[in-house]
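> I'd like to go over a predicted model; first the sequence, then the structure.
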Amino acid sequence: MSAAGRTTTTVQRRALAVGALALALVTGLAGCSGSDGAEEGTKGAPGDAGGKKGPAAAPQVAPRLIGDGSTAFTGAQPHQPVWQRLKPGETPPQFVVFSWDGAGEDSQKLFSHFRSVGKKYDAKMTYFLSGVYLLPEDKRKLYDPPQHSAGRSDIGFNDVEGIRDTVRELRGAWLEGNEVGTHFNGHFCGADGGVGTWSVEEWKSEISQAKSFVKNWKSNAGLRAEQPLPFDYDKELVGARTPCLEGRKNFVRAAAELGFRYDTSGVNDQIWPKKDSGLWDLSMQLVPVPGRAFQTLSMDYNFLVNQSPGTTQGDPSQHQYWGDQMRDGLVQAFERSYRGNRAPLIIGNHFESWNGGTYMRAIEETIATVCVQKDVECVSFRQLADWLDAQDPEVIAKMRTLKVGEAPQGGWSTFLAAQPPAAQPGAAQPGRPAGAPAAPVAKG
């Protein structure tokens, strides 16, 4: 299937799936379908509040081709922050993660467009690649999906030019400091062999195949003269989002055994994350829907199903309003974290022109609004996981006690102030010499 044709077919299939996702119409929990100067109120220079030094210079390493040359080891990834542990009383940065499910470059050229947007606003992002977007239609039988016949995919495959274009964008995105994760392969949802029914071993097979399509795209597409992807995907791949946010339980078990570092397939409130089976749980979040009495998931698809149920081509007279509603909801979610508990804001999207492209406009305007703010870090999931791992676990646990939008009482300087060391046995305490027995405690 051509890259352009893939978009239309995927949209049609996703639209048909809306009826099965009735819960999304209420709460939006279904969740998925196949460089400026600093001024007042804007982000300051590297090393300002946020516990970050300037990006580390990646050492120059002679590329070492891997396998058939589809990928290569080229050294440390460029443009990565060097995080520092929060100092006592320091305000944590406000992290925002923009991510893309099934990332591929097709006739809409949205991948390349948002790479440009990211560079303009100093926003690093995570691109969740669907492995079948690097597999040509005539090689479809190489994909043997769990619980389905070989060559089956609910989002189709690609053509040679689509693969060439997608690899070009992936290469550039990684060299700019962005992350390449995975959205797996065939995007199977629902009860009939959907990912929610897969075992741990079936998830391992799906992950292995997703890696294989990235590691062998040159051979599979006959593009041997193209430049390799500049990373070792076995090491680069540390996180994912499952199709339709289904199958998370067994996926996390499989991912933990395979050394993944995070998952973003769950649903949560805007609070600080914790680990689940050794992986950071960086779940999607519930955010306001301005003018409505409920929240929805922080994803373009979920605003879509609440605004134009059953169709991706709703009333054109509503497109501007719907896009503004999504943008304003995301900005409201940002503000309540930024001025409250500073919990990371997690946002998910698709390279789709649903409802006239209004959600792409909403995302671009959100990036332009939030990523330039002081103490704000627009990062990839991997970069967020790096920061979390650099912190004192007790500090993360304390920040988790803050509710959605709750600012710490007394401010961060008090909330995260250094705690006095616990008295050691035999140490001198006020009013008694070292070694003297402690005064008895009165019992009521």
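Yes, it's here. None of these values were measured; they are calculated from a predicted model.

> alpha carbons only for contacts and neighbour counts from here, please
OK.

> element containing Thr366, please.
Element membership of Thr366 [criterion: DSSP states H and E] is helix 354-370.

> ok, then the element right after that helix?
Heading C-terminal from helix 354-370 (DSSP H and E), you reach strand 376-379.

> show me where the stretch 151-300 of the chain has strands.
For the stretch 151-300 of the chain, the strands defined by DSSP state E, counting those that start in this stretch cover 179-182, 239-240, 262-263, 267-268, 275-276, 279-281, 284-288, 295-297.

> can I get these in CSV including distance to Pro88 and mean neighbour count?
What follows is the strands of the stretch 151-300 of the chain, written out as CSV (distance: least, CA to CA, whole Å; neighbours: other CA atoms under 10 Å):
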stretch, distance to Pro88, mean neighbour count
strand 179-182, 30, 26
strand 239-240, 30, 27
strand 262-263, 27, 26
strand 267-268, 28, 19
strand 275-276, 23, 14
strand 279-281, 23, 21
strand 284-288, 28, 24
strand 295-297, 34, 23
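
> comparison target below:
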Amino acid sequence: MAPVVDGCSSPNPDAGANKQRVENVQARPKLIGDGSTAHSGAQPHQPKSPERLEPGQAPPQFVVFSWDGAGEVGNGLFPRFLQLARDHGAAMTFFLSGVYLLPESQKHLYEPPNNPQGASDIGYLSDDHIKETLRYVREAWLDGHEIGTHFNGHFCSGRGAVRHWSPQEWQSEIDQVMDFVTKWRTHTGFTDLEPLPFDYRQELVGSRTPCLLGQRNLLPTARELGWRYDASSPGGVQMWPKKKMGLWNFPLQQIPFPGHSFEVLSMDYNILANQSKNSTKAPPVNYPGWRQQATDAYISGFRRAYETNRAPFFVGNHFEQWNGGIYMDAVEEAIKHIANEQNRDVHLVSFRQFTDWIDAQDPEVLRKLQRIPVGQRPAGGWKSYLTAA
């Protein structure tokens, strides 16, 4: 079955990228299990330990771009955005689908809850594409990005949809994610690839569910596993996040949609749904205008947060070529625009890095931040508002 795409900086990235990527990584990684993964030391290209805001200090503007599925299917999008991140000193989160590391010949090993053995609504990758995905997931981690999970079969409809799964069924799905990521060498038989340079049981601290469904029953399981956040909520607005059932809740957010009185969710699929409905190949005459509209939506969302309450800005994407690739172009232009503001207290980070920062803050300061409405500046300015905290 063919796969279906579901709904830190180097001064000279070409010449010295490989050398810089492995800086601070052990020369001889300690293999784990069958050698699919390895202990490689501290992850390179991480920010310094976060500090609490000083009294009266304005919070930085954090921006998180994340990718659902994170499979490389021959369209060059994974390496394109890794290079873009290097060029602009950005970190991102890649929510890897576990079945993207499982060959179709081994699909009988997948037993999805409430679905037939081997079923997957996003299919399976070819051997060549599994190899490319492994290559770029490895590269992403060495570049400082986070590897989260998008789970496995991406079931969005019918009785087997993830919205109906129990906490125990989510545990089964997560166990299988772990199996596919940490035993890819056994399942594929590949001997010509380096191991993934991390212990996934330690690396994995957050997720986004398929189609943003099923969070309610996932969270108890995620909490038991020691995960720190979940990014599956579809109903968010641009306000400072709160915890939900013990985990940070990082939702996709409603952002301005140029030319409309309503707002749009901060994800490529949702922008598409408001432009071409169910079509991913609409008439090309529409593409230039839609591309600009998508770009302006992302930039408007960023600017509204940056100029008002400084709520973190969360954007979700897929490696897709819908409507001629206009949404990938829009994301690239938005990243470039936002990166130009980085000398103004703007940080392009992963969800894990943002979680580290928010966990380090004074709870009373966070409560004050969480009270500032969408698009509103703090009463009396930052210095006055947060000095009182």
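Perfect, thanks for sending it. All figures in this text were calculated on a predicted structure; none of them were measured in a lab.

> tm score of chain vs chain?
The TM-score (TM-score structural alignment, normalised by the length of structure 2) is 0.93; 373 aligned residues with a CA RMSD of 1.4 Å.

> quick one: the helices in structure 2?
Assigned by DSSP state H, the helices in structure 2 fall at 13-21, 77-88, 127-142, 167-182, 184-188, 200-203, 215-224, 268-273, 287-307, 326-339, 351-359, 363-370, 381-387.

> read off where stretch 209-224 of structure 2 ends up in structure 1.
The alignment of stretch 209-224 of structure 2 onto structure 1 (TM-score structural alignment) spans residues 242-257.

> again with stretch 179-189 of structure 2
Under TM-score structural alignment, the match for stretch 179-189 of structure 2 is residues 212-222.

> what lies in contact with the matching stretch?
66-71, 131-132, 134-136, 139, 160, 163, 223-224, 226, 233 (CA atoms under 8 Å, 6 or more residues apart in numbering).

> contacts only, for the residue nearest to Gly104 of structure 1 when sequence neighbours are not counted.
In space, and not counting its chain neighbours, Gly104 of structure 1 is closest to Thr166: 5.2 Å by CA to CA, 6 or more residues apart in numbering. Under the criterion of CA under 8 Å, 6+ apart, the contact list for Thr166 of structure 1 reads 104-106, 133-134.

> what would the residues you listed look like in a markdown table with neighbour count and distance to Gln391 of structure 1?
Below are those laid out as a markdown table (neighbours: other CA atoms under 10 Å; distance: CA to CA, whole Å):
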| residue | neighbour count | distance to Gln391 of structure 1 |
| --- | --- | --- |
| Gly104 | 30 | 34 |
| Glu105 | 25 | 36 |
| Asp106 | 24 | 40 |
| Tyr133 | 31 | 37 |
| Leu134 | 30 | 37 |
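
> my guess is Thr406 of structure 1 meets Gly340, correct?
In this structure residue 406 of structure 1 is Glu, not Thr. Yes: in this structure Glu406 of structure 1 lies within contact range of Gly340 using CA atoms under 8 Å: 4.7 Å.

> of the contacts of Thr166 of structure 1, which pair is most distant in space?
Greatest spatial distance in the contacts of Thr166 of structure 1: Asp106 and Leu134, 12.1 Å, computed using CA to CA.

> how far away is the residue nearest to Gly104 of structure 1 from Ser130 of structure 1?
11 Å (CA to CA, to the nearest Å).

> identify the contacts common to the two.
Gly104.

> what's the counterpart of Val99 of structure 2 in structure 1?
Match for Val99 of structure 2 (TM-score structural alignment): Val132.

> against Lys398 of structure 1, how distant is the counterpart of Gly69 of structure 2 in structure 1?
Gly69 of structure 2 maps onto Gly102 of structure 1 when the alignment is built from TM-score structural alignment. Using CA to CA, Gly102 of structure 1 is found at 35 Å from Lys398 of structure 1.

> what is the burial count for the counterpart of Glu352 of structure 1 in structure 2?
Matched by TM-score structural alignment, Glu352 of structure 1 corresponds to Glu320 in structure 2. Residues lying near Glu320 of structure 2 (other CA atoms under 10 Å) number 22.

> contacting residues for the residue nearest to Glu320 of structure 2 when sequence neighbours are not counted?
The shortest distance from Glu320 of structure 2 to any non-neighbouring residue, by CA to CA, 6+ apart, is to Val5 (6.4 Å). By CA under 8 Å, 6+ apart, the contact set of Val5 of structure 2 is 69, 122, 318-320.
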